[in-house]
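1. 3D model of this:
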Amino acid sequence: MAAEFTPGDVVFVPSGPFQGICGVVREVDHGREELHLDIPVRGGRHNALVRFDEVELDLAPDP
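-> The predicted model follows:
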């Protein structure tokens, strides 16, 4: 069962070119099971399109 993602969720990328980075969900395409993410990269932001199975919800408690 796929996780339910919503805009504003913070997700963790465990592998691939953005391995170890967290991104913010900007848009969810449930039909295609894809997420549009904003990922901070070197002082800026990078937009990425990823599949649901390529990320994990970041469930770390807020400080």
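
2. use CA for all of it now, contacts and neighbours both
-> Fine.

3. Could I get the contacting residues of Asn47?
-> 36-39 (Cα atoms under 8 Å, 6 or more residues apart in numbering).

4. Okay, it and Ala2: tell me how far apart.
-> For Asn47, the distance to Ala2 equals 22 Å [Cα to Cα, to the nearest Å].

5. Same question for Leu49.
-> Distance from Leu49 to Ala2, by Cα to Cα: 17 Å.

6. Now the second one, please; I'll put the structures next to each other:
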Amino acid sequence: MRAAEFVPGDVVYVNMGVFDGLCGVIQAVDPDRSELRLVISQGERRHGVTVGIDEVEHA
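-> Model prediction:
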């Protein structure tokens, strides 16, 4: 996938890494680095994480 396919507010499913299996909401897209900044909720806790675009898919 390309960074242009993602926009802030999109819900994505993380399919690799520490947050594998969780959904997050895109807060920012960095096309130069091919990275996404997500907020992932785990129970009552929210985590801000940066992942590569190859680590997610649209939910």
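
7. Could you get me the TM-score between them?
-> Overlay of the two chains. TM-score (TM-score structural alignment, normalised by the length of the second structure): 0.88; 58 aligned residues with a Cα RMSD of 1.2 Å.

8. which one of Leu49 and Ala2 of the first structure has more residues nearby?
-> Neighbours were tallied for Leu49 of the first structure and for Ala2 using other Cα atoms under 10 Å; the higher tally belongs to Leu49 (13 against 8).

9. Could you find the closest non-adjacent residue to the residue sitting nearest the centre point of the first structure?
-> Taking Cα atoms, centre = their mean as the criterion, Val11 is the residue nearest the geometric centre of the first structure, at 4.0 Å. Distances taken as Cα to Cα, 6 or more residues apart in numbering place Leu57 nearest to Val11 of the first structure, at 4.4 Å, with adjacent residues excluded.

10. follow-up on the earlier one: of the contacts of Asn47 of the first structure, which stay in contact in the second structure?
-> For the contacts of Asn47 of the first structure, the aligned pairs still in contact in the second structure (both residues aligned by TM-score structural alignment, their matches' Cα atoms under 8 Å) are 36-39.

11. how about CSV for those residues, with secondary structure added?
-> Formatted as CSV, these follow (DSSP: H, G, I helix; E, B strand; the rest coil):
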residue, secondary structure
His36, strand
Leu37, strand
Asp38, strand
Ile39, strand
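
12. Nearest to Phe18 of the first structure among those residues?
-> Ile39 (8.5 Å; Cα to Cα).

13. one step back: tell me the contacts of the residue nearest to the centre of the first structure?
-> By Cα under 8 Å, 6+ apart, the residues touching Val11 of the first structure are 22-25, 55-58.
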